[in-house]
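Chemist: Quick check, what structure comes out for this input:
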Amino acid sequence: MFDRLTAYLDSIRARDPAPRSRWEILTYPGVWAVFWHRIAHWLFEAELHFLARFVNHFSRFLTAIDIHPGAKIGRNFFIDHGFTVIGETAVIGNDVTIYQNVTLGGTNPTNGIGGKRHPTIMDNVIIGSGAQVIGPIVVGERARIGANAVVTDDVPEGATMIGFKARSTLVPVETYMREFMPYGTPCNEQSEPDMRRFEALEQQLTEMRAELEALRRAAATDAAEVANTQRSGSNS
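Modeler: So this is what the prediction gives:
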């Protein structure tokens, strides 16, 4: 058990440069939220639903993180900061990272049957702060969900999703980022193909402004010459 705990704390340290020691990581609310969820989930599987809910509410009071006892969570799950909500039928794989204010939410079935309502998050996924992942969708392995993205459709393996409604940047993660990506949001030109188009448009706008200014100066010069010619003609 000690070796598993050490490996878990080391996996968090590899994704978060802030802590100076494993002891510091033990103060993280996300670590305690996962700890209490393990207990709540065991009670839930044993059909001790009231006790499971009691542990769930106690954990939410302490950590500001709400994980339904029915959610299934794999190894090395890291919630960086709090205010995250994870629904009952959510399934989370191994080495998943979630930042603050994320919701793994469910849909309301029209047939009145609960069923699978929440997302399935595959291994090594990163979900940025404020993201909303809604419905019984699958987020593929190594996918990145950018901050404040709203995802309601399946996410391909290795894709990066941004925006509202979320769209893929069409750049597979493995082609530009093999290491951990904080907040799941690409921040360089290589991972933002739209940025190159934006910069090209800015360059064109700058050139057009320069041409317009040159035309204005030429028009002013011509007008001054015409005025001088007219004054010369009137004086003669």
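Chemist: Could you use CA atoms for every contact and neighbour count after this?
Modeler: Noted.
Chemist: chain center to stretch 212-231, what's the gap?
Modeler: Relative to its chain's centre, stretch 212-231 lies at 56 Å (C-alpha atoms, centre = their mean, to the nearest Å).
Chemist: What residues of it count as buried?
Modeler: Buried positions in stretch 212-231, judged by neighbour count with 16 or more other C-alpha atoms under 10 Å: none.
Chemist: ok, now stretch 71-89?
Modeler: So, applying 16+ other C-alpha under 10 Å, buried residues of stretch 71-89: 71-73, 76-89.
Chemist: What separation do you get for Gly128 and Ile79?
Modeler: 11 Å (C-alpha to C-alpha, to the nearest Å).
Chemist: Proceed likewise with the subsequent sequence, for comparison:
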Amino acid sequence: MLSAIRKDIQAALARDPAAKSALEVILVYPGFHALVLHRIAHWLMNRKIRLAARMLAACNRALTGIEIHPCAVIGEGVFIDHGMGVVIGETAVIGDHVTIYQGVTLGGTGKDVGKRHPTIGNHVILSSGATILGPFTVGDYAKIGAGSVVLHEVPPHCTVVGIPGRVVRRGGGPGGERAAEGGEAVKPADPVQEKLNKMAVHIERLEQQLAKQAELVEQRLQSLEQISRLEKVR
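Modeler: Predicted structure coming up:
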């Protein structure tokens, strides 16, 4: 447990430019406080001291604004930045070196039994307000965009944004950045551009139809002109 706590301090110092010292992290960072209290509550839960674990988790929520079920498994080097409104469910599993911003929810859909909450891989970034619901995996080095709602598995090294969440970048390197080689950027669909493309296709079809109609009119005029000449000859 002490090793995990040390790595949590190191994670805060490494990932938050505002953190100036380990003492500052220990004294004033609610995300760090929430992790420490959770690790104690999880230790109690593993030893079947369930009521004490749940009471400590309730105190954790009251003190930090972060709700973590004592049964949730959290790896080392995790950094909860700001943290207010973070909710981590009972069967959630979080890997090592994960960054979690305020308002993140790792919850269930209410339809599953047993494993109900997400499994988060290593080095994942969960941006503010992200909601991840269901017993699926978010792969290593993935990034979940702010305010996204994710309901399906996320492959490693991908960036997901939107409601519902969709992959907008694949093949990123460590830390979720796009790889120099082999990375594939997938641009999200632009609804305005899609409308313009449909309008362009429709206009092209109309132009083709008008051209055909003009050709038919010209042919009819030529026929009428020929008929008129024949009548004059008669």
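Chemist: among the buried residues of stretch 71-89 of structure 1, which are in strands?
Modeler: 72-73, 78-79, 85-86 (DSSP state E).
Chemist: If we only consider those residues, which is nearest to Glu141 of structure 1?
Modeler: Glu141 of structure 1 has its nearest neighbour among those in Ile73, at 14.8 Å by C-alpha to C-alpha.
Chemist: Look up how far Arg144 of structure 1 lies from that closest one.
Modeler: 18 Å.
Chemist: For structure 2, give the strand that spans the most residues.
Modeler: Under DSSP E, structure 2 gives strand 166-170 as its longest strand.
Chemist: just checking, what packs against it?
Modeler: When contacts are defined as 3 or more C-alpha pairs under 8 Å, 6 or more residues apart in numbering; DSSP states H and E, strand 166-170 of structure 2 sits against strand 159-161, strand 184-185.
Chemist: how distant is that strand from the center of its chain?
Modeler: When distances are taken as C-alpha atoms, centre = their mean, strand 166-170 of structure 2 is centred 9 Å away from the chain's centroid.
Chemist: same thing with stretch 149-168 of structure 2?
Modeler: Distance, centroid of stretch 149-168 of structure 2 to centroid of chain: 5 Å (C-alpha atoms, centre = their mean).
Chemist: now swap in stretch 207-217 of structure 2 and tell me
Modeler: Remark: stretch 207-217 of structure 2 is offset 51 Å from the chain centroid, using C-alpha atoms, centre = their mean.
Chemist: Report the aligned residue range of structure 1 for it.
Modeler: Mapping stretch 207-217 of structure 2 onto structure 1 (TM-score structural alignment) gives no aligned residues.
Chemist: How about stretch 36-53 of structure 2?
Modeler: Stretch 36-53 of structure 2 corresponds to residues 35-52 in structure 1, going by TM-score structural alignment.
Chemist: which parts of the matching stretch are buried?
Modeler: Of the residues in stretch 35-52 of structure 1, 36-38, 40-41, 43-44, 49, 52 count as buried by neighbour count, 16+ other C-alpha under 10 Å.
Chemist: Check structure 1 for its longest helix and report it.
Modeler: helix 193-235 (DSSP state H).
Chemist: OK, contacts around the corresponding residue of structure 2 for Gly106 of structure 1?
Modeler: Structural alignment (TM-score structural alignment) places Gly106 of structure 1 against Gly108 in structure 2. Applying C-alpha atoms under 8 Å, 6 or more residues apart in numbering, we find Gly108 of structure 2 in contact with 89, 116-118, 133-135.
Chemist: What is the nearest of the residues you listed to Leu221 of structure 2?
Modeler: Within the contacts of Gly108 of structure 2, the smallest distance to Leu221 of structure 2 is 69.0 Å, found for Leu133 (C-alpha to C-alpha).
Chemist: The closest one and Leu106 touch, don't they?
Modeler: Yes. The pair Leu133 of structure 2 / Leu106 is scored as a contact, 6.0 Å apart, by C-alpha atoms under 8 Å.
Chemist: Looking at these two, which one has more neighbours?
Modeler: Using other C-alpha atoms under 10 Å as the criterion, Leu133 of structure 2 and Leu106 rank with Leu106 on top: 27 against 20.
Chemist: Checking my notes, that one in a helix, right?
Modeler: No. In this structure, Leu106 of structure 2 is strand, not part of a helix, as judged by DSSP: H, G, I helix; E, B strand; the rest coil.
Chemist: List the contacts of it.
Modeler: Applying C-alpha under 8 Å, 6+ apart to Leu106 of structure 2 gives the contacts 87-89, 92, 117-118, 131-133.
Chemist: if you set the cut-off to 10 Å instead, what comes out?
Modeler: For Leu106 of structure 2, the contacting residues are 68, 86-94, 116-120, 126, 130-135, 150, by C-alpha atoms under 10 Å, 6 or more residues apart in numbering.
Chemist: And Asp81 of structure 2, by the same measure?
Modeler: 12, 15-16, 29-32, 99-102, 127-128.
Chemist: Arg15 of structure 1 is in contact with Thr97, isn't it?
Modeler: Yes. Contact criterion C-alpha atoms under 10 Å: Arg15 of structure 1 and Thr97 qualify, at 8.4 Å.
Chemist: residues shared between the contacts of the two?
Modeler: Common contacts of Arg15 of structure 1 and Thr97 (C-alpha under 10 Å, 6+ apart): 78, 80, 180-182.
Chemist: Let me have those in TSV, extended by distance to Arg20 of structure 1.
Modeler: Shown next, in TSV, are the shared contacts of Arg15 and Thr97 of structure 1 (distance: C-alpha to C-alpha, whole Å):
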residue	distance to Arg20 of structure 1
Phe78	17
Asp80	16
Phe180	19
Met181	20
Pro182	18
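Chemist: Fine by me, we can end here.
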